[in-house]
Structure formats: C-alpha cells, structure tokens
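Q: got a predicted structure here, sequence first:
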Amino acid sequence: MNRARLLVFNAALGALDYRVPEGMAIEPGSVVVAPLGPRQIVGVVWDAERLPTKDVPDSKLRPLLEALPVPPLPAPLRRLIEWAADYYVAPLSSVARMALGSSAALRGGGTTTEYRLTGEEPKRITPQRAAAMDALHGEQATIRELAEIASVSEGVLRGMVGAGLLEPVVVDIDRPYPRARADFAAPTLSEDQQAAADMFVAAVEAKKFAPFLLDGVTGSGKTEVYFEGVAAALAEGRQVLVLLPEIALTENFLRRFEARFGVSPVLWHSSLKASERRRAWRAIVSGDAQVVVGARSALFMPYARLGLIVVDEAHETSFKQDDGVRYNARDVAVIRARFEGVPVILASATPALESMHLADTGVYQRIVLPDRFGGAKLPDISIVDLREEQPERGRWLAPRLVEELKARLERGEQSLLFLNRRGYAPLTLCRHCGYRFQCPNCTAWLVEHRLSRRLACHHCGHEVPVPAACPECATPDCLVACGPGVERIADEVAEIMPGARVALVTSDTLNSPEKIGEFVAAAEGKLIDVIVGTQLVTKGYHFPDLTLVGVVDADLGLEGGDLRAAERTYQQVAQVAGRAGRGEKPGEVLIQTRHPTAAVIDALAKGDRDAFYAAETEARRDAGAPPFGRWAAIIVSSEDEAEARDAARAIGGKAPNLPDVLILGPAPAPMSLLRGRYRYRLLINARRSAEVQKIVREWLGLFDFPQGVRVNVDIDPYSFV
C-alpha cells in the first residue's frame, strides 16, 4: 500500500491520509509516526473504507516517518474500538487511545535504570532523607516514581544517590514473566463445581464465542470453577483476561491464583509504575503475558492470542466508567469476546438484573452454584428495626448488635461492621450559628476525617484542616459532627469493647497492595477482632473465623435519585452478608434499618433473591427502564453557570419529538456544581426499538457550543448525580 489512512489521537482532526515511503511495511493496525505541521504525532493505520475523510491528491500527501516496532492492532480489536465509539457516542480516537496503554512501550525493548536503597546506614541524615528511607524500604523504581512514593523532591533522591544511599539497577524492560502451569495444583471440586468447570473447559477448547453467567452463592467457589477454564486456555497456549472491579481485590485474588498456577498473573491497573506498565503492555502484545488481571482499562489491550475473558464480581457498578469514554466494561467484555470468537464468563453472587434477563431469554447460558463449598452454610439473617431497638443516645449500634459483638469477642471469633460512608461524619456544623462546611467546588458537604484531621470533599478531593473556631461566627470549640462514618463506628466499638482489636478498612486506609496484604494477613492470623469497613470489604475476602456481620445502615443506599438503588442495596448487603460463616462455624447477619417493610430489606431478611428480582423486573418493565427500555443522559457543564444553563436550554429547545422517545429536562443536576463546573442534565427514556445513538448524534450535531461548554453523552448511565 502506498497510501495510508491514519487515526490520530485528536478528535478534532479526524482521519488523515499520508504517503507510505518505499520500503516501509505497514498494514491496518500498524502504529506509526507521522508529521503534523512542525510536530510529530503517533497514529494507527486504519481500514480506509471504514474511516471516511476528505479526498486529498497523492501529490499533496506527506510521507510517514516511521513504523513503530510493535505488532499491528488486530482486526477484532479494531472492530471493538469502532463498536464502542459508535455505541457510547464517543470519538473513535478516544477509544483507540486506550489500546495503546503505554506510550513508552511503543519504542521497543531495551533497558532502563531504576534505583533502590543500598542498606547503608548514614552517619548524619536530614529529616527529608530519613523520611525517604522509611518510605522506600523494599521499593525499586525510577527517580521520578520514587519521589512520588516518598513525597520528596527528585533533588533529595539524587543527593541520596551521590551519598551512596540509593544505587542504580539496570533493568531489562522486556524480561519475561514466570510461566504459569495449568497443572500446578489442580483442586478437588464438588459435583456441581466440576459440571460447571467441564462446560468452561469445553467452551475454551471449542474456540467459539460463548457467553456464560456463573451465578453462585457467596462462598460457592466460583473462582476455583472458572480457574479450570483459565487452565484450559493455558494448556492451549492462549491468553486470558480476568477483569476485577477494584484494585483492592487483586491482593487476595493473586494469592489464590498463585496457589493454583504456581506464579502470579500479569497485572494491569492505574497504580502500576511506568516501567511496570511498559513491561506488561509489551508482554500482552507479544503474547508472552499468559493471564492478565486488571481493572476495566485492561479490556482494550491488544492481546495476541486471547482465549478467554472472565469478569469477576460482574454486577459491580465500578465497571462503568463515569468520565472520558463512558463505557461499561462488563458489557464491552461480552462484545469483545464475540469479535474475538472466545468464551466470556460473568461471575457473581448477585448478578445485575440486565444479566439475569439475558440469561432468562437464552442469550447467556446461566450456570448455577446453589451451595457453599465444603458444607459451609449460608448465614442466618435478622432485621434490627431501629424504630423499636434504638441505639443509646449518641451511638449508632443497636443493643442487640452490641451484645452479639461482645459474644463474638468472648468466643474469639471475628465480626464485621459495614457502613458505606468514609470518614468520621458526613456533615460538620456549628452548634452556635448553624454554619455547615460545604465544598467550594461541588454541591457537597465536607466530610470530617479525624484520622487525618481534615475536612474533605469525596468528589473533587478538596481538603482543609479542621478549624479551631467557626469560620462564620468565630465561636471556638463549637463544631459538631452529624451522622456516622466508618471512623465514628470504629471509635464506638473501641468505647464499647476497649480490649477489641479494630481494623478500619476503607480506600483511605488500604490505599496500596502492600497495606491490603497486611490487612488480609492480620485478619487470617486472628490479629483482628472487629473489621469496620465500607464497600471495600463486601466481596472477595474469605475469613473462616468471621461469624458476625452487622449492617449499620441498610437504608443509606436507598436515598437519593438512583434508579437502581434497590438493586444496588440488595447486592451490597447480600455481598457483605456473604462474608459471614464461610468456615466451619455458622454465621449470623444483623441488618439495622428504619424501613423493615421495604421490598429490598424484606427480601434480604427472607433470603428470597428470586422474589426480589421478579418484583424489580416488573417495576423496570412498567417504567420502561433497562433491560426493557433504553436510558441515555446528556450532561452539560461549564465554569460559567449562565453559559451552562443557556447551552442546556438550547439543547432542550431543539429536542426531537419522536413517538418512542421521552426526553426529560434540562434541569440542574443533583450535583449541580462538581469540580468547579456547573452542571445541567437531560435524560432520555426510549423504547428498545429506538436508535438512541443516532438520535443523539443528529440532535447534538445541530449545535456549535462555546469553548467553555462541555457536552457529555452517557449511554446506559449508572450515575445520576
């Protein structure tokens, strides 16, 4: 080919044509360097017939400069990128950018220099160097990465190199990963597990698209079952992708994976160091990475020989990205499996209603594991009606829950208290004048964090120290915390049971794989009596001596305008309840609520999941909500409130009038100010027959918005703030 059509990573430019110099070998999917004005840019050669652009005569084409030494993006991945851009109404270049996860990796292998502590004890040391040495114990990375880890300047670290405290280490970028063995430690499975595993193995060996919903109660051994599908792919020399919703889950997963296959898998997530991302990406594209475990961004990597995709905890809403390309990794994983011609397994104890519907209609093959592995029983669930069993004044745990906590402590058993609210208190106000601490950038209260002595916004990250006096009336010692967060519950447990060893588990306290590993080891070693945590503890963990789970506020998730609130509450509470009684000792769950007759609370108490799903399905059908209808949102934002309002009104003024489409709004978003931008929303509710994406594209194509206005489209939204 002597002419190439390039997809460049700038949505405003569109596709660009270039001349291919003689002797340069390229094909669709090749990653190349091209001139653009005085600059050089990276682009991907695309199928010309699938990417229209203006016709430019051959004589005016500039030549490509270089073909980068990486394999071309395979055709199935290019089709996936096109599908995702079309379905989520996103620029093709924004989706394609996710496939090139490490720009440094595009330049080929070689070596890089990293640094580590030498172990030398300095005779004299500055406070900054002392802090760096404490933070960098066991770390090896570039100077820039070590500076971020240690929270010091690069100059401090370069001085430590000169003083002999840090030493350089030359690292091979493309050093191979240890090889996983399919037969390393084959497990003994129950009859139900073996039947499910056999189906996965057969599907992998058939090398055809086959979507499965692995629906197993908590503790039924879903991971061990799909590991047999992973083993089959390894035996065939194929690659496997396992998606996890939270980085926090990887530590526990890695231990189980290593026990089964002898080595750890290759990781892909946002917390990797640049050198780790570079090495992982190159192993993925070469096919040397056998099993990749990662967050949703791992879905768009250019795998050389993909043989199986697994989405663990597939119900999790964190698989839906809420900025940039607003895709749902669970759904896109199924589409990628279809393009690649491989099986995909969605595993969950509480599947999403949409997944259940697809299984009921025969699109997915549903495989059920109804019992816990090894004879363990599901926990008994009781409701604590807070209207009748009121906690003591100033406290949040009802007397019955307190009694059960004390009983577990006396027996040497572990308890878990769940409250999905970080910090000490969600609101701080002045008892003298009523002043409330609000984020200046968001429509949100500042949350008190007593451990760090800060007031923080959980939406934009804004933080201020807790003041000694009210900023409004200047009265000292007048601030009062309203409502509980997990820090406050942990304090209450410490007051009630002074001898209990309490672990606080949130994204604030477990913010690295090392800290997560320390927590798991402490819990398994019986060094923790009571775990107090957010949704971070609702899934993935297996502590045999944990026999009591207390849900502090089951009503919390039902507040606000979330159209999936009941389903999400059911999933969270059922998942955290599943942490109890996973060993030989029976488990018990106490759910504190002020609405015991609510359908979701009643279903949890009775353990009647099918009845809850049936009722929720009918409610969705009546409302024309997914999976029976379509939702899409248009979010308009600007730093200028009037500009945002005017743009939203203009969009609403030209809303299409179609018989199968209902358009609501524009209206100020519930979170009307977020990260310094004023926000308005329109919600589209359409029948399944409506071509929502086409309607939205043509509708928004009528406008040329001011530079300060952003208009984002969210297909199948999960967040309504």
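A: Yes, it's here.

Q: C-alpha from now on. contacts and neighbour counts both.
A: Noted.

Q: which residues touch the strand or helix carrying residue 549?
A: For residue 549, the element it lies in under DSSP states H and E is strand 546-551. For strand 546-551, the surrounding residues in contact (C-alpha atoms under 8 Å, 6 or more residues apart in numbering) are 401, 404-405, 408, 413-419, 573, 576-577, 579-582, 585-592.

Q: one more to weigh against that first structure:
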Amino acid sequence: MQRARLLIFNAALGPLDYRVPDGMEVQAGSVVVAPLGPRQIIGIVWDPERMPSETVPDAKLRPLIGLLPVPPLKPELMRLIEWTADYYCASMAAVARMVITSGGALKGPATMTEYRLTGGMPERMTPQRQAAMEALEGEQATIRELAGIAGVSEGVLRGLVNQGVLEPVEVDCDRPYPRARADFDEPRLSDDQREAADRFVAAVKAHDFAPFLLDGVTGSGKTETYFEAIAAAIEEDRQVLVLLPEIALTEAFLKRFEDRFGTAPVLWHSSLKSTERRRAWRAISSGEAQVVVGARSALFLPYANLGLIVVDEAHEVSFKQDDGVRYNARDVAVMRAHFERIPVILASATPALESLAMADQGIYEKLVLPSRFGGAQLPTIETVDLTKEKPPSQHWLAPPLVEALKDRLERGEQSLLFLNRRGYAPLTLCRHCGYRFKCPHCSAWLVEHRLSQRLACHHCGLETSPPDTCPECGESDCLVACGPGVERIADEVAEILPDARVAVVTSDTLNSPEKAAEFIAQAEGGAIDVIVGTQLVTKGFHFPELTLVGVVDADLGLEGGDLRAAERTYQQVAQVAGRAGRGSKPGEVLIQTRHPEAAVIAALAAGDRDAFYEAETEARRHAGAPPFGRWAAIIVSSEDDAEAREAANRIGATRPMLDDVQILGPAPAPMALLRGRYRYRLLINARRSANVQDVIRQWLGALNHPPGVRVGVDIDPYSFV
C-alpha cells in the first residue's frame, strides 16, 4: 500500500500521513486534497525522510481525496521552503503557504465572461451612458473592471448589456500573455555597461549558480545592463524573476521593459485582482510566463524553468518582511538561485554593507559602473547648516534652498524636496492644555493628514476625524500642528512659489499602479514643477528636467534606536540625490542639517562613499555587528501587559550562557504597544561561528506560554522598534 506524507498549512498539526488510493499517482511536490475530520484541506506531498514524523499504522490511514491539476513543486523549491523555515525559525507550513497563494489557480482550466462594445446605440441616451461608451472604446473586461474604467456604476453598464450595446465574450482565464522579444530594440551600451552585460549573458548561458553585485552610481544604466541578461534568458526559453521593492516603481520599470522587449512582463504584487493572480500563477507554474516582475512574495512562486533572478535596489529595507515569516527577499533570492543553479544579480547604487562584505570575500562577483550613462554628470552636493541658515518661524526651508527653488522655477526646470515623513504634521496638540493626540492601540502619535482631513496612525492604520474641540479640556479652535510632514512642506512651497505646480508623492498618494503611472506621465510631460515626497521618490525615477534636490531634514534618519541608522541615512540621501541632473543639464543637491560634521553627512557632501563605508565597516567590526557578527531578536507580545512582561522575564531567566552568544534584555520595545498588544524584546548578538537558530530553538522550545502570548523570532532584524 502506498503512503503519502503531507505538509499542510497548519503549523500546529505538523506533517500528516495518508493512504494513496489505487489509480492515483502522486510524487514529492504533488498538491493534493485530503480529509481532516469533517473538512477537506490542501497539502503538499513531501519526502518522509526530509520531514520525519511518528509512523501511523497503515490501518489508521485515511485515503487522499484528489490530486489537484497543477504541476508538482520542483525539488529546488521544496529545498528553498525547508531552508527558509530553518534559517528564519519559521514553520514550513507558513513558508509553503507563500507558494500556494492563489486558491483559484489550483482548480484547473476555467473561463470567464468579459464585455465589449458592439457598435450599437441604446434606445435612450443618457449623459452617463454617453460617457461610458466613450471611455470604453477598445476596452474588454469584466463589468466591474469596465465600471472602474468608465467611472460609472455597474448598473449603468448592465443597462447597456440589456440594450445590446455591450456584448458578452467568453474568454480563457489562462489565456497566454504576449511574448517578449529579446531582439525587439537592442540598446546602445557604454563600454562599462557592455563589459558587465557580457559577463551576465555568459553566466545565464552557463546554467550555473553565479551571484553578482552590480554596483553602479545613480543614472549609470544598471537596468539596461541586466536587461541583456534577461534577453539571453528569453532566447534560451527560460524564465526570469525581477524583484522590485515598491509597487510604485513598477510603472516606470514597465515602460522601460516594454520599450526594450516589445511587451509588458507578467506582474505579481498585492494589488492584483484574484483573476489576475490566478492567471499569473498558472502561467508561472506552466513555464508560459517569460519574465515576472514583482514584490518580494514573487520569490516563492513555482517557476517551471527559472534561468535568472534580478533584485533591483537590493539595499532596500522593504525587501525584509516584518511579520509572519520574517525573511529578507534579497538573501532568500540568493539561496533560491543557489538551489536552482542559476545567476542572481543584486543591483544597487548604495549596496548593503553585508553585500559589499560578500563581494570583498569573493563570494559575490562585483561589477562596477562608475559613471553616468551618456555623459551626464553626477550632481554637486552642498550642506546647509540649519544652525546658521535658519528658516523663518514655522517654516522649514532655509533661505539657500528657497533661492534655489525660485531659480529652477524661473529656468523651467524641476525640483524635488525629500522628507521621509508622511502627512502634514507628526504631532497634533492642544495649545490650551497641552493634550497630545495619541493612538489608543499603539505607542505612537496620530499624524495629521490635511489632504484627507484625517488623523492617522501609521502603525495600525487607525483613522479618525480631527475633533472640533480638545477632548481633554473642551476648548475649541485650539489644535496646533507640530513639526513638518510632506504636506506641510508642499504648503510652504505653494506660499513661496504661488505659480509652481506642486505634487505630493507618498505611499498615500501613489497607492496604486494607475496613480503611479499618472504621476510619471505628468512629471515627464513637464506638468509638475516641484515634487515633494518621502522615500518613495528616492529610487527608480528618471526625470531629465529635474535639476535640484533638497533634503529637508537629513538628520531625521539618525534619530531613534535603529542600529543601521547611519547606513540607511546614507543610502536614502544618496539615492534621492541621484535623481538630480540625470539628463543633459547639471544637477545640484542641498542637504539641510543641524550636524554637518556628522560622519554620514560629511561623506555625502564630499561624495566619498568609500570613506563612509570604511568607517561604518570598522564600527560594525568593533561592535561585532553584521556582517562580522549575527543579530537576532525575540519579540514577546500579549494584549495583557503583565502577561507579556512575565513571559518575557521567563524567557530572559532561562537564557543559555554561551561564550559566543550575548543576550540583551528583556526590555519594553521602543514601540511598547502595537495594534493593541504590549511588546517586549530581547536582542541576541552572536559571533559568526554560533548557530543562532539552534540556540533559539532549543531555548524557546523548552518553554510553554499562556494562549494569549505570542513569541516571534526575527533573524537578521532590520526593525528594532
């Protein structure tokens, strides 16, 4: 009798054994339906030797119900699931759930009904019908999607269906994507680009693991360089995965991709509709999808014939998942390439120290693009000392930056102001009694958003309308905004330059690919004079007429308890500085700071990246911090503060005493209350030789906690709040 051991998506139950009915053929990686009590569950058949469990007698085994019509997971992907679970101290069930992300994709071939105009006219024309018919010319989609395109209700469109103006069309849910052509528009590359591209192409054709660090200054043409590797993979009929850190970046990338290869790539991100996810998942698993561009979750999709992985802006913190399975997509991408025996390219103008260390050790092959493409020059960078060049009261732009903004407006050039703080003001208080508006669920102030007229918590998503009176003292008209966010800076620009066309660019305003495309079109078309934005504008955008970048508060990133604060500040400011002067006109960067002597600010002003990285590297080496040591965090939380504190103290009291592992804490987390849960943290600092994961598993595995307590493990943490 044949048995099958299943990995199911419930970590509490562990692996389960089933009987394979006569006539059903399963293998490791098959996705099956199995009974569990009165329910039916989905599971993945696993090699019993790689997932040990107690052996259940044959007589007690229940039969599998069915085999789902999708290809079995490849051994390489199954090894990645095992490695990710082991390295990040997560359950295999939680990792596997990221692979099976589209329930609809598991049901096999299917059709759906879309609608298109017939050319007929309705018996009675209304303004809404007229507007809908004009907007839907040449469109074909579902009623809901057409309603969104036309800006009318679904009822209006159903009326047009009844009138014969719209006709139904049965379409295959899994219809093929247009094919990309490697030779559609071959670019002209510089000598440096050609040298790097040739190396990438050779690695793709070698069909072996080859990790690369593509280190190129902003505007050096890194994208065009790795496009040649993508072209080589397409020619060999192999799949490519390109990871981008932000959905908003995909629109600019898609345009460049389509110009080069003649069609858009397959997209994968959280904003996709369920039908789009289903179609993409099935095309990826069948091998029909050639190039996939997506967020970090695209890394775990079941590619049939993967030939290349590219991680663009590889230094970005957003590649690190902060809840659930706390993985770093940059590092997992390297491991997936290792298991698949394919090249992986980490591209960045400001690589992470860990990546540079791997290159210095010869583990990654480093390729450098030292100059901008097409003769464009790097911008000049100057600091503005805010202790000497003070802005007027209740203003945040110093006189030199104001003059530079006026100058660019007169010359018809664009400017960008960077402040990594969303909303209008980070704090609102009562001028009468001093009451501060705080989130009831988090240790955070509510941020005023004047564009949406809301007070919002950026940690739990709570939103509320600003009250007419102070909730503490009852005074009316007494609320005061403290400090600047991007909306307040935009108001200041409008006051200084009343004729300027200003765009506020944050994750609040560019919260969909469509809005991102609209912003790019306006900026490229010259419809925007001044862009005011957060870290969203620091990367990926190429506006030739943008010649001035102003960093409103360069010291902001150096505040708080971030152990990578200096590196992150350098990366952010260097990236946003790189938006200036990317065309034929020279660029200028003004960095406002109260600490021009700080090492990171001085390095930015001098344009001396190597000096900053050397100093930061030595500081990390002295502290035993990554890449010379290991960090891990244990986060204990509960809705009851005393319960969380007691659990954290119990964990701290049973800490292992090891020569190569130092354990700090427990202590209240900087964000001591988050989404209604009280939080305590322990930080582990270990030598590279220590097996931190085994230490943590043995330590925490011996403890039991009340049901309300959650204990999370974060290996290689980036957030320390």
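A: Cool, the structure landed. Quantities reported herein were computed from a predicted structural model and do not represent experimental measurements.

Q: superposed, what's their TM-score?
A: TM-score for the superposed chains, counting by TM-score structural alignment, normalised by the length of structure 1: 0.96, backed by 720 aligned residues with a C-alpha RMSD of 2.5 Å.

Q: at the geometric centre of structure 2, which residue do we find?
A: Nearest to the mean C-alpha position of structure 2, counting by C-alpha atoms, centre = their mean, stands residue 245 at 3.8 Å.

Q: isn't it right up against residue 320?
A: No. Taking C-alpha atoms under 8 Å as the definition, residue 245 of structure 2 is not a contact partner of residue 320, at 9.5 Å.

Q: is it true that residue 540 of structure 1 touches residue 251?
A: No. With contact defined as C-alpha under 8 Å, residue 540 of structure 1 does not count as touching residue 251 (9.8 Å).

Q: can you map out the helices along the stretch 551-700 of structure 2?
A: In the stretch 551-700 of structure 2, the helices defined using DSSP state H, counting those that start in this stretch lie at 565-577, 599-606, 609-623, 641-653, 692-701.

Q: tell me which of these is the most buried.
A: Of the helices of the stretch 551-700 of structure 2, the one with the most neighbours on average (mean count of other C-alpha atoms under 10 Å) is helix 565-577, at a mean of 22.

Q: who are the packing partners of that helix?
A: The helices and strands touching helix 565-577 of structure 2, judged by 3 or more C-alpha pairs under 8 Å, 6 or more residues apart in numbering; DSSP states H and E, are strand 546-551, helix 599-606.

Q: what about the longest one, how far off from structure 1?
A: Average distance, helix 599-606 of structure 2 versus aligned residues of structure 1 after superposition (mean C-alpha distance after the TM-score superposition for structure 1): 0.3 Å.

Q: now that helix, how far from the centre of its chain.
A: 28 Å (C-alpha atoms, centre = their mean, to the nearest Å).

Q: where in structure 1 does that helix fall?
A: In the comparison with structure 1, helix 599-606 of structure 2 aligns to the range 599-606 (TM-score structural alignment).

Q: contacts only, for residue 572 of structure 1.
A: By C-alpha under 8 Å, 6+ apart, residue 572 of structure 1 lies in contact with 535, 538.

Q: let's see 10 Å
A: 315-316, 350, 418, 420, 534-535, 537-539, 554, 557, 578 (C-alpha atoms under 10 Å, 6 or more residues apart in numbering).

Q: if you rank these by neighbours, which is first?
A: In terms of neighbours by other C-alpha atoms under 10 Å, the contacts of residue 572 of structure 1 top out with residue 418 at 27 neighbours.

Q: my guess is that one contacts residue 539. True?
A: No. Residue 418 of structure 1 lies out of contact with residue 539 (C-alpha atoms under 10 Å); the separation is 11.7 Å.

Q: what residues are shared contacts of these two?
A: Shared contacts of residue 418 of structure 1 and residue 539, defined by C-alpha under 10 Å, 6+ apart, are found at 572, 576-577.

Q: dump these into a markdown table; add distance to residue 654 of structure 1 as well.
A: Shown next, in a markdown table, are those (distance: C-alpha to C-alpha, whole Å):
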| residue | distance to residue 654 of structure 1 |
| --- | --- |
| 572 | 40 |
| 576 | 46 |
| 577 | 49 |
